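Student: Have a look at this fold, sequence not included:
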C-alpha cells in the first residue's frame, strides 16, 4: 500500500511573503527597549508602556507578535523574555547581537529593495568595498557586529596558544573593522602585538574598540587599501575575518598571495567566511549572503572550502584545514612553509 503524498500548500510561500516582518518587529522592540525592560522583571503591557514611552497600541501588536515567534513569553497579563532573547537581545549584555537588526533595516534593506533592477543589470546598489562608500558603511556598524565574531575569535586564540611561543608574536588583522580577531588573540597572551589594517576612515572605530579592552599600547594602526598598500612582513598570524566575500574571486586570490608574503615561515592564516558547499546547494544562509554581495559589491560572492583551499595552495600555503568555531562556518586555516 502506497503512502499518501502530502498535499502541496502555499503555506511556506506565504511565510516567505511576510519574511521581513519578524526582523522589523524585533528591531522595533529593540528601539523601544522592550528586551532591556523585561530583563529587569516580567511586566504587564501598561508597565512596558510606562517604561518605554511607546504607544499602547504599537506595543501590544509587536509584543504579541514576538510571543507568537517565541522571542517573548506571556503568563497571564505579564510578558517575559524567552531564553534566546534573554541571552542575545538585552543590550547591556556582552552577548548582545541586536545591532545586526539596525544594520539590516538602515543599511541593507534599502539596497535589497532594488534587487529586481540589480538582477537585470548585474550592478550593485552600492559598492561597500570601495573606500569612498565603504568607510561610511563599515564604521557605522562594526561595533554592533563585534559579538558575532568574538566567540569564534576566542576559539582561534585557544587553538593557536600564542602564549606558549617564545618571544613576541606579531598578528596582522587585515580589514580589521572592530578589531575583534586581533583583540581576542592579543587578550590571550601578553607576548602578542597586533597591527590593525583598514581604511583610514574605519580605523578610528577600530581604535575605540581596542581602547575599550585596554589594549592600545600593544597595537599599531596601519591605514591603507587592501590592493595597493604594503602590509609589511614578518607576521606570525594573519586574520581575514569575513573579507573574501566582498572582494570576489580574483581580488581574493591576489589578497591571499599578498598575505602569504607578509607572513614569516611557519606563520598561520585564519579565514572566516560564509562557506557554501561545493555544489552550491546550501547552506541557505550562505547562499542568501551571496545575494547580499550581489546587492552591495561589484564582484563579491560566497565560496566553498574547496575553492578557498585551492587559492591558498596556489598562493603557497600548505596544510589547509578547518577549525570548528561558533559562527556560520568553520574557520579556514593554512600554514606558510
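Tutor: Cool, got the structure. In this text the structure is predicted, and so the values were computed from the model without any measurement.
Student: Only C-alpha atoms from now on, for both contacts and neighbour counts.
Tutor: Noted.
Student: Hmm, residue 296 and residue 115 touching each other?
Tutor: No: between residue 115 and residue 296 there is no contact under CA atoms under 8 Å: 10.2 Å.
Student: Look at the two and report which has more neighbours.
Tutor: residue 296 (24 against 20; other CA atoms under 10 Å).
Student: I'd like to know how far that one sits from residue 307.
Tutor: To residue 307, residue 296 is 22 Å away according to CA to CA, to the nearest Å.
Student: and the nearest residue to residue 274 once chain neighbours are set aside, helix, strand or coil?
Tutor: Spatially, and ignoring its direct neighbours in sequence, residue 274 is nearest to residue 286 (5.2 Å; CA to CA, 6 or more residues apart in numbering). Secondary structure for residue 286, judged by DSSP: H, G, I helix; E, B strand; the rest coil, is helix.
Student: Who are the contact partners of residue 286?
Tutor: 274, 275, 276, 302, 328 (CA atoms under 8 Å, 6 or more residues apart in numbering).
Student: between those, which is nearest residue 248?
Tutor: Taking CA to CA as the measure, residue 248 lies nearest residue 302 of those, at 8.1 Å.
Student: ok, how many other residues are close to that closest one?
Tutor: Count around residue 302 with other CA under 10 Å applied: 25.
Student: so what's it up against?
Tutor: Counting by CA under 8 Å, 6+ apart, residue 302 has contacts 245, 273, 274, 275, 276, 286, 287, 289, 290, 293.
Student: Among those residues, name the ones in helices.
Tutor: 245, 286, 287, 289, 290, 293 (DSSP state H).
Student: In this structure the last one contacts residue 247, no?
Tutor: No: here residue 293 lies out of contact with residue 247, judged by CA under 8 Å, at a distance of 9.3 Å.
Student: related to what we said a few turns ago, so how far is residue 65 from the residue nearest to residue 274?
Tutor: Relative to residue 65, and taking CA to CA, residue 286 is found at 27 Å.
Student: next one: residue 200
Tutor: Taking CA to CA, one finds residue 200 at 43 Å from residue 65.
Student: so where do the helices sit in the stretch 201-337 of the chain?
Tutor: Taking DSSP state H, counting those that start in this stretch as the test, the helices found in the stretch 201-337 of the chain are 203-212, 244-262, 284-296, 305-315.
Student: of those helices, which approaches residue 157 most closely?
Tutor: helix 203-212 (16.3 Å).
Student: what's the closest one in contact with?
Tutor: 139, 142-143, 176-179, 183, 196-197, 216, 221, 223.
Student: Most neighbours out of the residues you listed, which is it?
Tutor: Counting neighbours by other CA under 10 Å, residue 183 comes out on top of those with 30 neighbours.
Student: next, the one to line up against it:
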C-alpha cells in the first residue's frame, strides 16, 4: 500500500471500502441511492450483503443514517470530487493500489480508459497532498541542512508540490518540475504559494538551470534503475558548481516503509524500494561526489546526499 506516514484507515477499513467500491455500493451511495433497497437495485449484491456493507460504512463514519435512508458524510468527500486534490485524501489512492494488485496477471484488466487514468492521477496527487506535514517539514529540514547556503531549489517530480511549497514558505526560490498533466491539476494552487511550475516532457527531462539544491522525494522508487540513472544525469546538469542533490526515500533494508513501497511498486509494475548503496552508486555514476546516507528524524525516510563538483573524475 502507499506510504501513509503512519496515518490512514486500518487494514479492515480499507478492505471494506475496496469491496464497497468494486461492487458499486460506493458509487450508488454517492450518486442517487439513499436506501439499502436502492443500493441493492444498483448493484449485483443481494439485499442482506448490501445491508451489511452499508451498515459497516455507517459505523466507520462514511454514512449518516436518517431513518431508512443514508447520506454521505464529510469523511466520504474524497470519493465524491477530485477537482481540488487537497480534498481527496490518501484513501482513494490506497484503493487504486488494491485494484492494481488484484489485476496482476490480467493484462486485459490493466488496460484503462482516459477518464480512469485521470481519476487515478488525481487520487495519487490527493494522497501526496495529504502527506503528513511533519514528515514534509522534516524532509525539507534535512535538505536545508545538507545545503545551508542554497537559495534556488528545484523539486524534481514533486507531484502535488508539498515539498516545493514548504521551501517557498521558508523563503527559498522554489521550482516544481513535473509532467504537464500533473501541472494541469496542481498548477493553479502553486502560484498562490509562491512556487514556480515548469513542465517536463519526459521523466528524465529537468528543464531548469543553475539550481543550488535539487530534491527528489519519493521519486526514484517510481522508476526502474535505468530511468533513475538517466534522471540523475539530468539533475547533475541542472545544478551549479557545489550544488547539492538530496534523495528522500524509504531505503530497503533500513526503512520499515520500504516494504509498503515495494508492494505498491509491484502493483504498478515498475519501480521498487531501493537500497542506499544503489542510490549512491547511481549518483556517483552521474558525476556526484561525497555520497552519504543520513537519517531524517521522525520519519521512515533516509536522505541520500551528494554534491556536484565539476572536473572530478
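Tutor: Nice, I can see it. Model, not experiment: these values are computed from the prediction.
Student: Of the contacts of residue 302 of the first structure, which is the nearest to residue 163 of the first structure?
Tutor: residue 273 (26.0 Å).
Student: surely that closest one meets residue 247?
Tutor: No: Residue 273 of the first structure is beyond contact range of residue 247, at 11.9 Å (criterion: CA under 8 Å).
Student: what's the counterpart of residue 210 of the first structure in the second structure?
Tutor: Under the alignment (TM-score structural alignment), residue 210 of the first structure pairs with residue 190 of the second structure.
Student: same deal with residue 196 of the first structure?
Tutor: Residue 196 of the first structure maps onto residue 176 in the second structure, by TM-score structural alignment.
Student: now the helices of the stretch 201-337 of the first structure as a markdown table including distance to residue 232 of the first structure?
Tutor: Listed next are the helices of the stretch 201-337 of the first structure as a markdown table, based on distance: least, CA to CA, whole Å:
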| stretch | distance to residue 232 of the first structure |
| --- | --- |
| helix 203-212 | 18 |
| helix 244-262 | 6 |
| helix 284-296 | 29 |
| helix 305-315 | 17 |
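Student: Looking at the ones you listed, spot the one closest to residue 56 of the first structure.
Tutor: helix 284-296 (35.4 Å).
Student: could you pull out the strands for the stretch 151-300 of the first structure?
Tutor: Under the criterion DSSP state E, counting those that start in this stretch, the stretch 151-300 of the first structure contains strands at 169-174, 192-198, 219-223, 235-241, 263-272.
Student: can you tell which of these is closest to residue 133 of the first structure?
Tutor: Closest of those to residue 133 of the first structure is strand 192-198, at 13.8 Å (criterion: CA to CA).
Student: which other helices and strands contact the closest one?
Tutor: strand 169-174, helix 180-188, helix 203-212, strand 219-223 (3 or more CA pairs under 8 Å, 6 or more residues apart in numbering; DSSP states H and E).
Student: how about those, which one is nearest residue 148 of the first structure?
Tutor: Set against residue 148 of the first structure and scored by CA to CA, these come closest in helix 180-188, at 9.4 Å.
Student: Spatially, what comes nearest to residue 334 of the first structure if we skip its sequence neighbours?
Tutor: Spatial nearest neighbour of residue 334 of the first structure, chain neighbours left out: residue 320 (4.3 Å); criterion: CA to CA, 6+ apart.
Student: what does that neighbour align to in the second structure?
Tutor: Looks like residue 320 of the first structure aligns to residue 292 there (TM-score structural alignment).
Student: can you pull the contacts of its match?
Tutor: 280, 304, 305, 306.
Student: mind checking the longest helix of the second structure?
Tutor: Under DSSP H, the second structure gives helix 114-129 as its longest helix.
Student: Mind listing residues that contact it?
Tutor: By CA under 8 Å, 6+ apart, helix 114-129 of the second structure touches 82-83, 85-93, 96, 159-162, 182, 185.
Student: try stretch 89-106 of the first structure
Tutor: 23-24, 26-27, 30, 35-36, 39, 87-88, 141, 144-145, 147-148.
Student: Now list the buried members of those residues.
Tutor: 24, 26-27, 30, 35-36, 39, 87-88, 141, 144-145, 147-148 (16 or more other CA atoms under 10 Å).
Student: among those residues, which two are most distant?
Tutor: By the measure CA to CA, 39 and 141 form the most distant pair in these, at 24.3 Å.
Student: picking that back up, I'd like to know which of the contacts of residue 302 of the first structure is nearest to residue 160 of the first structure.
Tutor: Once CA to CA is applied, the member of those that ends up nearest residue 160 of the first structure is residue 273, at 18.7 Å.
Student: Would you mind finding the match for that closest one in the second structure?
Tutor: Under TM-score structural alignment, residue 273 of the first structure pairs with residue 249 in the second structure.
Student: thought its match was touching residue 218?
Tutor: Yes: because the distance of 5.2 Å satisfies CA under 8 Å, residue 249 of the second structure is recorded as touching residue 218.
Student: So for the two, which sits in the more crowded spot?
Tutor: Neighbour tally, residue 249 of the second structure and residue 218, criterion other CA under 10 Å: the higher count belongs to residue 249, 28 against 18.
Student: how many neighbours does the closest residue in space to residue 150 of the second structure that isn't next to it in sequence have?
Tutor: Once flanking residues are discounted, residue 150 of the second structure sits nearest to residue 212: 5.1 Å by CA to CA, 6+ apart. When neighbours are defined as other CA under 10 Å, residue 212 of the second structure has 22 of them.
Student: which residues sit in contact with the counterpart of residue 212 of the second structure in the first structure?
Tutor: Using TM-score structural alignment as the criterion, residue 212 of the second structure maps onto residue 236 of the first structure. By CA under 8 Å, 6+ apart, the residues touching residue 236 of the first structure are 169, 170, 171, 263, 264, 266, 267, 268.
Student: Out of those, which are shared with the second structure?
Tutor: By both residues aligned by TM-score structural alignment, their matches' CA atoms under 8 Å, the contacts of residue 236 of the first structure still in contact after alignment to the second structure are 169, 170, 171, 263, 264, 266, 267, 268.
Student: which residues touch the equivalent of the fourth one over in the second structure?
Tutor: Right, residue 263 of the first structure. Aligned by TM-score structural alignment, residue 263 of the first structure pairs with residue 239 of the second structure. By CA under 8 Å, 6+ apart, residue 239 of the second structure lies in contact with 209, 210, 211, 212, 213, 214, 308.
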